[in-house]
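Chemist: Compute the structure for the input listed below.
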Amino acid sequence: MTPQHYPIQGRWVYQNDPQLFETLRKRSLSHLQAALGRVLGKADDWLFDLAQKEGAVAGSPPLDAMRVLRLSRTPLENAFTKHFEQGFESLLQQISLARKGDQVLTLVEADQLEAQLASEVVIEAVTRAHGPALDAVERRFASMVGVLKLETGLNPLSASSLANGMQAAQADISLPDNLRVVLFKIYERELVSSLGALLTELNARMTTAGILPELGNPRPLENAANPSAAAAAAMASAGQAQHRQDGQQADDRVMFDALCELLHSWRPQNGGGAAAGGAAGGVGGGHRRPLALNEMMSVLSLLQPQVPNAVHEAMSNAEASLAQLMKREMLQNTGRIGVSPDQVNMSTEHEDAVDLVGMLFDVLFDERDFEAQARTMISRLVVPYVKAAVMDRRLFQYKTHPARRLLNSLSEAVEGNKGEGPQEKELLHKAEETVDRLVADFNEDIAIFETLEQ
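Modeler: So this is what the prediction gives:
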């Protein structure tokens, strides 16, 4: 059989060095397994220290969490390893696991939302710290398997795959909810500080093999190895609250506080975010005041009848951040209520609300199997949910919040629904009616979500 020659640089190199791919796979798995080991060790130490401060009383939440973590260590490690093994096999075979319906994530079920949002924060942090090196690895992987560009889901070392590794590890294991968020936080810090060494090695090996040497070997961005103080604060706040409060609702509040700390740790600090004024057309400096709640509500009410441009752009561009686009559009529309965009920004609390809703809908648009009609329908919910989150922080504090339940119900009703039979058509019709009522009637009365959810 005549050997094939491939025009894409790198594929011919791989064909003549079949061990190269296996070497890259083994080195990656070894590095990531060691990183997870450190994450679990640090989480165990943190829980032990917390228990010691409380007097190590039998049955205390920290001791119970530590016991569960130790019992779950092997299953966590096995699921984590399996995620990346499948990722490399997917790359080699050029068969996206996501296309085969084997996604690990379940998207907006109540007990998964916080972990999904934490995963989004990990993606942001890893991309900010290692973006150029990650991009070089991805382009070289594409060259190795003979394509110009990898399809979404084919790169086992993309920022999303790295973040989803922790999601996959926890998927089938029952852990205290606040411990899940703490594991994500420690994992984020571990990747930010140690991933650079792996990426440098992989890029060096592929460069030596002649795979796109012109890309060079990008290094971690400056200060990437020093996670912010806010990162540690997330764990501290979760720990302090854990032993002060009891019950599921307390755990929900702990996770919400930890998520906000996660957001603050990666949000641009020097004019890049809405809170700093950067979202208002990129104008920085000057003295800006935060929008008052009634001003936020007025702007959102103006945007509510029609799907904002920010949502259309986010739906058409998987790389776009819905939260950033929404904040920019909201600030740009303050002129419609007589407030100059150059004179205002968003408070941290309001920006948290927009960021969390934005990440939630980013996940929905990227991962859910929505037909075109369903995508349009779900897109109409963005502004009402931003409004609800700004008005009522309990939306993300409590899994049983009526707005959370309503979004779950609507998503389940329209996901994969092509309207081909009477039952599917009826579900779509009811969902459409519900969205119509929410968009038309939601002013400032959160009770509408409970009414519609029933």
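
Chemist: contacts and neighbour counts: CA atoms only from here.
Modeler: Will do.

Chemist: Could you check how far the residue lying closest to Ala229 once chain neighbours are set aside is from Gln240?
Modeler: With sequence-adjacent residues excluded and distances taken as C-alpha to C-alpha, 6 or more residues apart in numbering, Ala229 is closest to Ser265, at 7.7 Å. To Gln240, Ser265 is 19 Å away according to C-alpha to C-alpha, to the nearest Å.

Chemist: Please generate a structure for the following sequence too, so the two can be compared:
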Amino acid sequence: MPGFTMQGTGDGSRAETPAQVLDSLRREATARLLPLLGETLKVERLRLEAERLGDVQDARIADAIAEDLAGVSVLGSELIRHEQRWQKSLTEVFAAWPAAPVARSFDQFSLLSEDQLQAQLIGQPVSEALDRRFESVRSVIDQRLYTVSASMGYRQRPSNPLAARFMVDCFLAAFDAQACARRLRASLLRRYEALLDAHLGALYAWCNTRLAEAGYAMAGDGDHSLLASSLGAPPDGGSVARTRIWEDGNALAPARHGWQTGGPVTAGRSGMADAPRGNLLRRHARTLRDARRAELDAASRSFRPEEFQAALSLLQSERSLPMPGAAHAVRMREGLYRVAGGLGIDRHDVAFDPDQDDAISLVGGLFDLLADRHLLLPASRERLAVLTLPYLHLALEDPQLFETSTPPSMQLLSLLVDLWDGADDQDEQSKELLVLADRASAAVIDGAHGDGRVFPAQLAQIDAVLGQHRRRAEAVERRTWQALRGRERLEAARRQAAIDVADRLRDRPLLPTVAAFLDGEWRQALVQAWLRDGVASDRYREVLSLGDALVEVDALAAGSGGSAVADRLLGILPALRECCVQCGVDETATDAQLSGLVAEHASPTPRSVHVPDDGDPDGGDASSLSDLDREAAAGFAEGQRFVQPGASGPGRVLRLAWRSALTGGCLLVNAAGAKELLLSPIALRARAADGRLQPRPLAGPVPAALDEMARRARSGS
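Modeler: Okay, here's the model as predicted:
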């Protein structure tokens, strides 16, 4: 976006540019709304589980609920990827401002894909409803955005990047039709609408205050052309109009801010006031600066900003840093001093000013953690080192670079480290990803300082390539874990049925037909009820009651007998017949079996103790999930990456694709989605503890490293 620098009303110091103000709106929207994606999945899961536990009579509805629950679980395991899509979509909205994003605007003659048509059908009513509810507060922001747009020289009517339709579009882009079934997608959007209804009001109020404090007046739609012409006119031609626009009461004076200038920050949340973690890290860096106090005090002056930027640009163009193996901050300082010497600046006479020194320390510390905690090839490690230079420039220009609402630049850095981590340059697929990461890092290094477009552009290119790999891998791994889950469920159902059959047959003399029915058709009916409805369902209890009733009739026949036996037997015959039919017994065989059952009850027949075919199940379910397993599995989550170091060469990257709710078994797949390991939680934790598997943080390399830096800063270490 073209820059426009407004002048403060105090001492003439430089205020924020419109691009910086808009970026602060994007960051705040990300910080407030991004967590709603996970909350949406949580609310939908609770709703579906409540419906599943309810009295669902229709089998089709029950199947749909089970399918949606499985879909929510899959989405939850890939939540970070969906959050990245949401952030990417919102970044595109702000990047296109003041126009609407091209990807979201359709010509009247263009054809809509099925996904776009569905998104319009389910998204438009939600957007319109939210727009109506927040029309008043949003219109105030719209009027201030007219002024922002005019100050940048645009003459068209600007869109509101935080309008409800863009928020809905971002959500639908995060959970697209390929990742989410149509019914589940519409249901998730309804949950998201309710959450937006509760959060948009506060966000809009903050944005209005932020724009007002930055000095942007409210202007009507009809005033936009006047604003554009007056703010863009030469000073001698537009002074009267500009004075009227910025007269008292129409807008607040722009607030001074900036951690580089060190000036006071006025009331409000701008600049460093919105950077709590960055402030913490910079304060900690200043406490560690005493180790080099003699070097700083010996210098007669500090680097001027233009000198520092010139040295940084020249060093970056060399695409290398001195002193391989040293800490990144040391390498940056040494490289900058060396390049400055070529410009005629004696390193003994000049030192880095506090802001420059803070930035070098923070960027160096971040990259030290990234290099130490990941398995990188030597070439990738050196590329990561050179990347410190463009990120050093960002640290000086962007006070909020180290905050939790990570900008595209930090998202790209995380993604690059993920691609380099555990890569094998002898494997074709791994080599392809290495080339992709190297090309993106080269684009950042070769890019001009201050051109933030390179980060979302490279993110989009990497996402396009990874999306193809990811879809293929997900299809393979889904088939794998679904087969494992089906086998586990069948085994669990059979174990439970064996226990229930043994409880009825153990040490109890029964008629041969009764024992055969319990060990045959009744056992199968128990397995089917467990698989379809669960062990705690009414259907399972009904099948158990049928077996108990048959045992009671047999005991009654062995005792007094009489008409009571006939009455009880006639009462359960329909249920016995249904049990046989459900197990696949044809009608003729069912009639013959039930006739034999009735005949044995009516005539004196010897009884004996029947031993089930599957032996003694008294050991219970040895494969069930124990408390020890649950404790061991608590530190791992589906979707988490692991690096398996090679014995004498490169390692390989594995991913936790699925965790069994029955046994706790953890399925680890390779980059292609194929099964590599199936471990118990205890075995997985043991391998992570001894280094055979190195777990990677679920949040990503950069957020985890920044969290660690903040923890050290709080503890003073």
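
Chemist: Can you give me the TM-score here?
Modeler: Scored by TM-score structural alignment, normalised by the length of structure 1, the superposition of the two chains gives a TM-score of 0.39; 208 aligned residues with a C-alpha RMSD of 4.0 Å.

Chemist: ok, back up a step: report how many residues lie close to the residue nearest to Ala229 of structure 1.
Modeler: The tally of other residues near Ser265 of structure 1 (other C-alpha atoms under 10 Å) stands at 20.

Chemist: Was I right to think it contacts Met235?
Modeler: No. Using C-alpha atoms under 8 Å, Ser265 of structure 1 makes no contact with Met235, being 12.0 Å away.

Chemist: With adjacent residues omitted, what lies nearest to Leu76 of structure 1?
Modeler: Ala169 is the one closest to Leu76 of structure 1 (C-alpha to C-alpha, 6+ apart), at 4.8 Å.

Chemist: what element comes up after the longest strand along structure 2 heading to the C-terminus?
Modeler: Counting by DSSP state E, the longest strand found in structure 2 is strand 652-659. Toward the C-terminal end, the helix or strand that comes next after strand 652-659 of structure 2 (DSSP states H and E) is strand 666-669.

Chemist: C-terminal to that next one, what's the next element?
Modeler: Remark: after strand 666-669 of structure 2, the chain's next helix or strand is strand 675-679, criterion DSSP H and E.

Chemist: which of the residues in that next one are buried?
Modeler: Across strand 675-679 of structure 2, burial judged by 16 or more other C-alpha atoms under 10 Å covers 675, 677-679.

Chemist: ok, now stretch 33-47 of structure 1?
Modeler: Buried-residue list, stretch 33-47 of structure 1, by 16+ other C-alpha under 10 Å: 33, 35-36, 39-40, 43-44, 46-47.

Chemist: all helices in the stretch 151-300 of structure 2, in order from the N-terminus.
Modeler: 164-174, 182-213, 224-232, 235-245, 276-288, 293-298 (DSSP state H, counting those that start in this stretch).

Chemist: so which of those helices gets nearest Leu33 of structure 2?
Modeler: helix 182-213 (7.7 Å; C-alpha to C-alpha).

Chemist: how many degrees apart are that closest one and helix 164-174 in direction?
Modeler: Put simply, helix 182-213 of structure 2 runs at 130 degrees to helix 164-174, going by axes from the mean of the first three to the mean of the last three C-alpha atoms, to 10 degrees.

Chemist: Sounds good, over and out.
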